[in-house]
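A.B. asks: Take a look and give me a structure for this.
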Amino acid sequence: MKRTLLFVSLIWIGAACGSKKKYAELLEKYNKLDNELGKTRLELAACLDERKKTSSEVEYLRSVNYKLLNNIGELSTLSKKEAENLERSLETLKERDLQIRTLRDALTKKDSVLLALVTSVKGAIGNMDDEDIQINVEKGAVFISISDRFLFKSGSYELNQKAKEVLAKVAKIANARPELELMVEGHTDNVPFRRGLLLDNWDLSVKRATEIVRVLQNEHGINPARITAAGRGEYIPVATNETAEGRAANRRTRIILLPKIDQFYNMIEEGMKALK
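C.D. replies: As a prediction, the model looks like this:
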């Protein structure tokens, strides 16, 4: 209505003045004002919409803030109730950490014992043919692997003199370290064997192991309670049995020096007692 009256007024003024030029100028100004009014209305609508959105966000933030304040109160209450349990949990973690360190120390000591033992064995045996005697560490024990051609005649379980010299050196180490246990394993190739009372490779491997055990016990005074004799037959080869060289490698005797596990358990138990 206001826009119509303004327009009529402008026409009247134009007619009254009798000037087309003046009328045109006023009409141009009117159009500009009308355009600006339209833009202003659009901007106002946009501002109102933005205000509405902002109001919603403010309400959301207020709600979140309220919830956070409530949660902080709940957490404060919870921490008071669970403080003792949390402290006990921390103590448990500390104890477990000490236990892990104690176990690690025991394993480190065990590795040190094995390293010293290998050094002692190699020093005692001296310069032997590497093809006949091999010394290494496997699974927490020291293995002395001796080729049967170095110990016995083919198909026999009678020890030769050179073999007894090596066994004497091994026995010296064993007697100096009463904490060690010994296992003697006999191994053969897969060629069928039968002679006298020996029925097969099982019998031959066991007989060779017990022959060495008797020497260690009877000639060198090692307590038999520390020694185990085992025959493994042909069933744990280290090489192929398809060649002469492979079969020779499989015919062997292993003397295993085993640190008593009890001593490491005792060390661990002592460490656990120290925690109490």
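
A.B. asks: Going by C-alpha atoms from here, please, whenever you check contacts or count neighbours.
C.D. replies: Noted.

A.B. asks: Can you give me every residue that contacts residue 198?
C.D. replies: residue 204 (CA atoms under 8 Å, 6 or more residues apart in numbering).

A.B. asks: Is it correct that residue 222 falls within a strand?
C.D. replies: No. Residue 222 is assigned coil when assessed by DSSP: H, G, I helix; E, B strand; the rest coil, not a strand.

A.B. asks: The structure of the following sequence is requested for comparison with the preceding one:
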Amino acid sequence: MLATKKGAISIQGHTDNNPIKTTRFRSNWELSTSRAVSVAHALFEGNILNPRRVEVSGFAETRPLSSNDTVEGRAKNRRVEIVIQQGLGSDMMKAGLRDLKLQDPVLFESLQLENTGDAPVFDMDRSEIF
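C.D. replies: Coordinates of the predicted model:
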């Protein structure tokens, strides 16, 4: 199913807030990342999904869905999320920028957008991109 959808695919691992320190995982950061990597490997089986579309990340306990005060809450926080990042269509982006310009001209100007054809471009120096 993921191979049929357009867009970048983000595989995000998460943990509960119980600290882990084992020979396999030094921290919740490693555990959450390992969870995401395991899912990525499973998705790559069969060579259907293009790995260039995929990014893998681990968030440890920093983005809980539920309270870590209960067993059920901690269980919900131990997860892997698959996010398809499709972005905004150009018509939707143009309409949003027009609205922003009318509603908050100061914020709009602070974005320093340049109109080059159909799509606005952020004026960034290469040294600002990491």
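
A.B. asks: Can you show me the helices along structure 1?
C.D. replies: In structure 1, helices defined by DSSP state H lie at 2-17, 20-125, 148-151, 161-176, 201-214, 244-250, 261-275, listed in chain order.

A.B. asks: Just tell me the aligned range of the fifth one in structure 2.
C.D. replies: Helix 201-214 of structure 1 falls opposite residues 28-41 of structure 2 when the two are matched by TM-score structural alignment.

A.B. asks: superposed on structure 1, where does the matching stretch end up, distance-wise?
C.D. replies: Stretch 28-41 of structure 2, aligned to structure 1 and superposed, deviates on average by 0.6 Å (mean CA distance after the TM-score superposition for structure 1).

A.B. asks: quick one: contacts of that stretch?
C.D. replies: So stretch 28-41 of structure 2 is in contact with 11-15, 17, 19-21, 25, 56-61, 79-80, going by CA under 8 Å, 6+ apart.

A.B. asks: From the chain's centroid, how far away is that stretch?
C.D. replies: Computed by CA atoms, centre = their mean, to the nearest Å, the chain-centroid distance of stretch 28-41 of structure 2 equals 14 Å.

A.B. asks: Check stretch 250-264 of structure 1 too.
C.D. replies: 27 Å.

A.B. asks: go on, stretch 223-239 of structure 1?
C.D. replies: Relative to where its chain is centred, stretch 223-239 of structure 1 has its mean C-alpha point 33 Å off (CA atoms, centre = their mean).

A.B. asks: hmm, who's touching that stretch?
C.D. replies: Contacts of stretch 223-239 of structure 1 (CA under 8 Å, 6+ apart): 180-190, 201-207, 209-210, 213, 217, 246-247, 249-250.

A.B. asks: Can you tell me which of those residues are buried?
C.D. replies: 180-190, 201-207, 209-210, 213, 217, 247, 249-250 (16 or more other CA atoms under 10 Å).

A.B. asks: Can you give me the end-to-end span of stretch 24-33 of structure 2?
C.D. replies: End-to-end span of stretch 24-33 of structure 2 (CA to CA, to the nearest Å): 12 Å.

A.B. asks: Near whatever residue of structure 1 lines up with residue 63 of structure 2, how many other residues are there?
C.D. replies: When structure 1 is aligned by TM-score structural alignment, residue 63 of structure 2 is paired with residue 236. Each residue near residue 236 of structure 1 was counted by other CA atoms under 10 Å, and the total is 11.

A.B. asks: Repeat that for residue 60 of structure 2.
C.D. replies: Using other CA under 10 Å, residue 60 of structure 2 has 24 neighbouring residues.

A.B. asks: try residue 264 of structure 1
C.D. replies: Neighbour tally, residue 264 of structure 1, other CA under 10 Å: 17.

A.B. asks: My read is that it contacts residue 110, right?
C.D. replies: Yes. Between residue 264 of structure 1 and residue 110 there is a contact at 7.4 Å, judged by CA atoms under 8 Å.

A.B. asks: buried stuff in stretch 230-249 of structure 1?
C.D. replies: For stretch 230-249 of structure 1, by 16+ other CA under 10 Å, it's 230-234, 237, 241, 247-249.

A.B. asks: between the helices of structure 1, which one is nearest to residue 137 of structure 1?
C.D. replies: helix 20-125 (7.5 Å; CA to CA).

A.B. asks: could the helices of structure 1 go into JSON lines alongside distance to residue 136 of structure 1?
C.D. replies: Below are the helices of structure 1 laid out as JSON lines (distance: least, CA to CA, whole Å):
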{"stretch": "helix 2-17", "distance to residue 136 of structure 1": "109"}
{"stretch": "helix 20-125", "distance to residue 136 of structure 1": "7"}
{"stretch": "helix 148-151", "distance to residue 136 of structure 1": "18"}
{"stretch": "helix 161-176", "distance to residue 136 of structure 1": "14"}
{"stretch": "helix 201-214", "distance to residue 136 of structure 1": "20"}
{"stretch": "helix 244-250", "distance to residue 136 of structure 1": "16"}
{"stretch": "helix 261-275", "distance to residue 136 of structure 1": "19"}
